[in-house]
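Chemist: have a look at this prediction, sequence included:
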Amino acid sequence: MVTNLQISGHGDARFVAVQKAFEQNFTERGDIGAAFCLIIGDQVAVDLRGGWRDAARTRPWEADTVVNLWSTTKGIGAICFAILADRGLMAYDDLVADHWPAFAANGKQHVTIAMLLSHQAGLSGFASAASVADLLAGSAAADRLAAQAPLWAPGSGSGYHAISIGILATELFRRIEGRSLKAFVRDEIADGLGLDIAIGLAPAEEGRRAEIIAPPELSSADIGQLTAPQIAALANPPLDPLLPNSPAWREADLVSANGHSNAAALARLYARFASGQVSARTLAAATAPQIEGVDLVLGVPARWAAGFLLNADGIYGPNQAAFGHSGWGGSFAFADPTAGLAMSYTMNRMGTLLRDDPRDLALIEAVYSCL
């Protein structure tokens, strides 16, 4: 039973169905605290927030509340790489080893940046025993992965690098640009564009963070039969969904999973990116399909671009050109150039479905029903 529910923000009259779906996410689909934003063209059509930042329901979700994004963070990283490509600092068909020679070890010399960002490098996780501390070890973790033999032939298929892509991407990015992804996001997205987006979260911002809430039995290892690529990605080590509530997690530079933001900032980021932040040529290269098929880790069909999840089976609405990323537990952010929109949903109560979270489906279906 939902009591004392307060929803604030605004929505254009034509999107009343979206406002209703957002409210029903609380009254019918279990949300505790959440935000949703829809931008049409350059206008904010819906910007809603409601509920609570904590399980005890004592701290309301405010306009400046931020929450851990899990893999929705990966889309932020993809945009950063596209900015580098647009500036001529790299090309997607560059070999990773051209920028990071040690990466060529054990048969990975032909892996391109596009292959790495589309989860084809065969490095979905550590092949030897690893701890959470290993995942957060920065360059030491990157060196370990660079030395590792791939778990499948690079380029032969995608296998979602759930956490490891963050380790690899920030090391590669630093070698190309000079700054880590965490620093680049701070300097050029948060400060430069005025968007409330960060990799990790500074201690000074702790007071506005939403607590991650999850069923006690939820674990990243809750998928399938666990093949070698799946074990490496999701069970070595298994991830506790409450990790974002720990200071060590928030201090890390992990563009695969520890971004902190809110729906309004993410929708604005995607709207800018899809409508002129980079050249049309760069946008096309960043969002071009790199591989499609049943992902070796996720076990479901996926279409990957250079860091973005492309629309497959209507997860991002009816238009195939939509691109973005979703996060463990239910968050998402994407742009649909065909419809001229960008939208995002962030929340603190994690759902248990790998995809098709009913809260996501309700919001996305409501948006397109109103267009």
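Modeler: Arrived safely, thanks for sending. Numbering: from 1, shown residues only.

Chemist: from here on, just use CA atoms for contacts and neighbour counts.
Modeler: Fine.

Chemist: contact partners for the residue most central in space within the chain?
Modeler: In the chain, the C-alpha closest to the average C-alpha coordinate belongs to Thr72, at a distance of 1.8 Å (Cα atoms, centre = their mean). Neighbouring residues of Thr72 by Cα atoms under 8 Å, 6 or more residues apart in numbering: Ser256, Ala257, Gly259, His325, Ser326, Gly327, Ser331, Phe332, Ala333.

Chemist: Validate this expectation: it resides in a strand.
Modeler: No: per DSSP: H, G, I helix; E, B strand; the rest coil, Thr72 lies outside any strand segment and is helix.

Chemist: my guess is Phe273 contacts Ile79. True?
Modeler: Yes: between Phe273 and Ile79 there is a contact at 7.4 Å, judged by Cα atoms under 8 Å.

Chemist: more crowded one of the two?
Modeler: Ile79 (25 against 18; other Cα atoms under 10 Å).

Chemist: try this one next to it:
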Amino acid sequence: MNQKSKQAATIYGTTETGFEAVKQLFTQQMQTLAEENTQLCVYHQGKKVVDLWASKTQDPNFNADSLINVFSSSKSLEAIALASLVAKGLLRYDAKLCDYWPEFQGGGKDDVSVADLMRHEAGLANFDTSIDLDDLLPQGIKANCVGKTIEQQRQHFRALATGKREYHAITRGWIANELFRRVDPQGRTIGEYLKEDICTPLHADVAIGLDDSGLERTSDVKLLSFGAHILASFRPKIFGRKVLHNFLQLAARMLKILPSLKSSSSSQAPAPITGMTSIGIFNDKRMRKGETPSANAHGSARGFARIAAMMAAGGNLDGKAYLSRAAWQAMHQNPVPAKMGGVIHTRFTQGGVDQFLPIEKSSPLLERAFNEGREGFYGWMGLGGSIFQWHPEAQIGFAFVPSSLHMLDFLNERGKLYQAEVLRCIDQLPKSQTLT
């Protein structure tokens, strides 16, 4: 963080009656934590009830409509895209990818189903070659530049003894995009579909693949370094600790997660993108214009929360259906419990979103850290902090979009604080303020 980040953040935006505690928490976190540009937006029962943003660096170009990369929170967008094909009867989750994409066969991939891919069980968590940035532009994708690379890959599981589920951090989106454009009657990419069928008609400021006007509104993501995060964890919370966890809490999480990361297949694989040496490549204009659906969607919290509100309402918002009820239900069906990489217990549905459930207080640390405070939500989260999720039962659409990446906050617990506060606020609302 630079010197400007030491300034107090001015909090902008509004909260509806009953949600004032969310603004209080946002103000506290922005004044204390190592944040830079941050947005938080929440819908309840189709109405926007929280709309907050702040820049600790006093960035004059940052506002509620600035666009930030949300990394793996993007994965829920590709899940929506594939669900739209299910809605039209063009795709089945239990079908094999090669049924729609014959060239996908070979290398042990013949029996990989759509559900396998969406549950991170395709055995393709990494490729044996890097993808060029130019090949990720829509014209490169449609020329089969990425598809040809995927067709040549061999299935590989890190260790079947710990299960097939290994995080397809970037590759799931590339594969899903190739599947989508082959099945979509118009031959569109996922980014093109989202723009035409979801984001534009829904008035949601979100995109996979930015145009020139979008590029002008982006806010760079910045990494809080490993050393800075560790050092900050030694400061007591009462003295303004700039990270969520103290050193002992952080160490307990690191001891469980880091060994798994070191032993993953990605540790021996080439960089997923040619020339990728750091997270900074995601601030590159060419990267922003290309389509990496699993890790490179840009949007505002307002935009993501609006999509989440639509999903919380079963695919409808403001009287318009964006996803059929049958497709919405199919996307959320058959959550299968399994440990991701043998460490984090996930419950991915056949449509590719995780389900967060209440757990026992005696559950292991990571189980509690992952679920407590976001019980009832579906969706996923992004590297360093972002959260894009929906809660069908409570009818919540939630989006937290920070530019400061806390990579050692492995389970996005700083954003989870807002989810827990929103749930508390809704639980305390008078019945006259909630729909029946």
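Modeler: Structure's in. What do you need? This is a predicted model, so every value here is computed, not measured.

Chemist: got a TM-score for the two of them?
Modeler: In this superposition the chains share a TM-score of 0.89, using TM-score structural alignment, normalised by the length of the first structure; 363 aligned residues with a Cα RMSD of 2.7 Å.

Chemist: so how do I select the buried members of the contacts of Thr72 of the first structure in PyMOL?
Modeler: To isolate the buried ones among the contacts of Thr72 of the first structure in PyMOL, judged by 16 or more other Cα atoms under 10 Å, type:
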select buried, resi 256+257+259+325+326+327+331+332+333
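
Chemist: separation between Leu33 of the second structure and Ala21 of the second structure?
Modeler: Leu33 of the second structure sits 18 Å away from Ala21 of the second structure, taking Cα to Cα, to the nearest Å as the criterion.

Chemist: actually Ser130 of the second structure, not the one I wrote
Modeler: Plainly put, Ser130 of the second structure is 46 Å away from Ala21 of the second structure if you go by Cα to Cα.

Chemist: what sits up against stretch 366-373 of the second structure?
Modeler: Against stretch 366-373 of the second structure from outside (Cα under 8 Å, 6+ apart): 253, 344-345, 356-359, 361, 411, 413, 416-417, 419-420, 423.

Chemist: meant to ask about stretch 214-227 of the second structure, not that
Modeler: So stretch 214-227 of the second structure is in contact with 1, 34, 37, 61-62, 65-69, 279-280, 282-283, 285, 288, 298, 384, 402-408, going by Cα under 8 Å, 6+ apart.

Chemist: how about stretch 380-388 of the second structure?
Modeler: For stretch 380-388 of the second structure, contacts defined as Cα under 8 Å, 6+ apart pick out 70-76, 223, 295, 304-305, 308, 353-354, 379, 389, 398-402, 404-410, 412-415.

Chemist: swap in stretch 42-56 of the first structure?
Modeler: Residues outside stretch 42-56 of the first structure that contact it (Cα under 8 Å, 6+ apart): 5-12, 15, 19, 22, 26, 31-39, 57-63, 65, 209-213, 264, 271, 348.

Chemist: in helices, which of those appear?
Modeler: Gln19, Phe22, Phe26, Ala264, Ala271 (DSSP state H).

Chemist: which members of those are the farthest-apart pair?
Modeler: The widest separation within these, taken as Cα to Cα, falls between Phe26 and Ala271 and amounts to 26.6 Å.

Chemist: so for those two, which residue has more residues nearby?
Modeler: For the pair Phe26 of the first structure and Ala271, the greater number of neighbours falls to Ala271 (26 against 21), based on other Cα under 10 Å.

Chemist: check contacts around the more buried one.
Modeler: Applying Cα under 8 Å, 6+ apart, we find Ala271 of the first structure in contact with Ile39, Gly41, Asp42, Ala335, Leu341, Ala342.

Chemist: which among the residues you listed count as buried?
Modeler: Ile39, Gly41, Ala335, Leu341, Ala342.

Chemist: nearest to Arg281 of the first structure among those?
Modeler: Ala335 (16.7 Å).

Chemist: counterpart of that closest one over in the second structure?
Modeler: Using TM-score structural alignment, the equivalent of Ala335 of the first structure in the second structure is Trp390.
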